[in-house]
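>>> Generate coordinates for the sequence data below:
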Amino acid sequence: MAAPSLVSQTLTSALDSQLREMYGRAAYTHKTHQKMADNYVARYKRIKIAEIVLSAATASSLLIAIFGDKPIGTIIGAILSAILLGFTLYFKEASLGEQGQLHTEVGAKLWGAREALLSLLVDLQDGRSMDEVRRERDRLNAALEDIYKAAPRTNAKAYAAAQKALKDSEELFFTDEELNKMLPKQLSTKQKQL
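This is a model prediction of the structure:
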């Protein structure tokens, strides 16, 4: 029969592994929703700029038609006006701003859950009772399930951007030097080393 401390270490290790997996999934999903929101905002801005340019071009061509007394201005104005109408209808149906906001809200909820999981991992290492950690894990798991159920769908492009941001750009992490610059001096690791 295994020694009680060995069983306890195995159980702690299994719980730690599960919490780390939950943290990783929450971090990836959080970043993916951030990237989806960024994509919607970028598309929104591009369409708005296109609408402004098309409006200016349409107005200019119609002014040329009025003052230049040439039918080409009217033809160009009509074509540009039709394109502008297409952009406006697409923009109305796509609801890019609303979609971006939904992803931002989901990302904010996931950020909270991710940070709670990180705190739980720290608590586990600091000796918090496994029963307390399990209860909190179960509560967080239920909260994450509710967030995932209500979340809008993401796409492969946003996931790839999230993967790049987390793996290559390390957007989720700070170096000790960066943290030392952000934190008050009394919390600096340089100060603690003295």
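>>> hey, let's count contacts and neighbours off CA atoms from now on
OK.
>>> Return the list of helices and strands in contact with the biggest helix by length in the chain.
The residue-count maximum for a helix in the chain (DSSP state H) belongs to helix 4-68. If contacts are counted by 3 or more Cα pairs under 8 Å, 6 or more residues apart in numbering; DSSP states H and E, helix 4-68 sits against helix 71-94, helix 96-125, helix 156-167.
>>> Which among these is found nearest to Glu21?
Evaluated over the helices and strands packed on helix 4-68, closeness to Glu21 peaks at helix 96-125, with 9.9 Å, by Cα to Cα.
>>> The helix or strand that comes right after that closest one: which residues count as buried?
Remark: after helix 96-125, the chain's next helix or strand is helix 130-150, criterion DSSP states H and E. By 16 or more other Cα atoms under 10 Å, the buried positions in helix 130-150 come out as 133, 137, 140-141, 144, 147.
>>> Same check on stretch 149-167?
Applying a neighbour-count criterion of 16+ other Cα under 10 Å, one finds 158-159, 161-163, 165-166 buried in stretch 149-167.
>>> which one among those gets closest to Leu110?
For the buried residues of stretch 149-167, the residue nearest Leu110 by Cα to Cα is Ala162; the value is 14.0 Å.
>>> ok, now which ones touch that closest one?
Residues touching Ala162, when contacts are defined by Cα atoms under 8 Å, 6 or more residues apart in numbering, comprise 28, 31-32, 35.
>>> For the comparison step, fold the sequence that follows:
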Amino acid sequence: MNDKLVVEETVRSAFAGVSWTHKIHEKQADIYYSQFKIMEIAKIISSVLASIGILSLIISDPLWLKIISALVSGVSAFISTYYQSFKTYEQIENHKRTARELLALRDRYIHLLLKIRMNDNVADLVEEFEMLEKDKHSIYDSAPITTNKAVKMASEALKISHDNSYTDDEIDGMLPECLHKGDTHASKL
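Sure thing, here's the model as predicted:
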């Protein structure tokens, strides 16, 4: 196997990993956004119901109304505390930021694959790959934690069945057609 082919295989694998992680962070942001919307609606409804219950207590004084008003107020307080302690919207933004950074990095891997196809110097290709890897690890180090649900959703979206193991077809599915791997490709390197 020639040096350029080794570099290409390594870059393709790194590209797939970045594409995979990018999609996971997109899906995690989607999950948190769905939770955020549900909690926002629940917060509004519970606040309105608590206000109605308190106003009703002014007009009448049954015990059941006091109990329901107290429960609804408790739910409203729980939702507000949940927002403050878990910072759901901040988590959405962190995952979106990480996804954007990974998308930019993914595009740089595509550009490097193009350079490989254009017969650039192997030493220059390796140097650029090492810079990309350094940038990748910097992004990974500051990336927020994801859930298994986001991994499953990303897997379904990208049709990838193995963690950190990608077939040529899976990688080709993420790349522009001109950078797909084919039988004629190996002879051109």
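>>> tell me the centre residue of the second structure?
Within the second structure, one residue has its C-alpha closest to the average C-alpha position: by Cα atoms, centre = their mean, that is His25, at 0.8 Å.
>>> re earlier: can you redo the buried residues of helix 130-150 of the first structure as CSV with distance to Phe91 of the first structure?
As requested, these are exported to CSV (distance: Cα to Cα, whole Å):
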residue, distance to Phe91 of the first structure
Val133, 47
Arg137, 42
Leu140, 37
Asn141, 37
Leu144, 32
Ile147, 27
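>>> Quick check: the farthest pair among the residues you listed?
Within the buried residues of helix 130-150 of the first structure, Val133 and Ile147 form the most distant pair, 20.6 Å apart (Cα to Cα).
>>> coming back round to it: nearest to Tyr44 of the first structure, out of the helices and strands packed on helix 4-68 of the first structure?
Nearest to Tyr44 of the first structure, of those and by Cα to Cα, is helix 96-125 at 5.9 Å.
>>> For the closest one, grab the matching residue range in the second structure.
Residues 88-117 of the second structure are the counterpart of helix 96-125 of the first structure, counting by TM-score structural alignment.
>>> got it, and stretch 11-28 of the first structure?
Taking TM-score structural alignment as the measure, the second structure aligns residues 3-20 with stretch 11-28 of the first structure.
>>> Quick one: average offset of that stretch versus the first structure, please.
Superposing on the first structure and averaging over aligned pairs (mean Cα distance after the TM-score superposition for the first structure), stretch 3-20 of the second structure comes out at 0.5 Å.
>>> now Gly97 of the first structure: how far from Val7 of the first structure?
When distance is defined by Cα to Cα, to the nearest Å, Gly97 of the first structure is 52 Å away from Val7 of the first structure.
>>> neighbour count winner among those two?
Gly97 (16 against 12; other Cα atoms under 10 Å).
>>> residue contacts, the more buried one?
With contact taken as Cα under 8 Å, 6+ apart, Gly97 of the first structure is in contact with 40-41, 44.
>>> hmm, back to that, what would the contacts of Ala162 of the first structure look like in CSV with neighbour count and distance to Leu118 of the first structure?
Output for the contacts of Ala162 of the first structure, formatted as CSV (neighbours: other Cα atoms under 10 Å; distance: Cα to Cα, whole Å):
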residue, neighbour count, distance to Leu118 of the first structure
Tyr28, 18, 14
Lys31, 24, 16
Thr32, 25, 19
Lys35, 25, 22
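>>> Mind putting the buried residues of stretch 149-167 of the first structure into JSON lines with distance to Leu62 of the first structure?
Compiled in JSON lines, those are given as follows (distance: Cα to Cα, whole Å):
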{"residue": "Ala158", "distance to Leu62 of the first structure": "41"}
{"residue": "Tyr159", "distance to Leu62 of the first structure": "45"}
{"residue": "Ala161", "distance to Leu62 of the first structure": "43"}
{"residue": "Ala162", "distance to Leu62 of the first structure": "46"}
{"residue": "Gln163", "distance to Leu62 of the first structure": "48"}
{"residue": "Ala165", "distance to Leu62 of the first structure": "47"}
{"residue": "Leu166", "distance to Leu62 of the first structure": "50"}
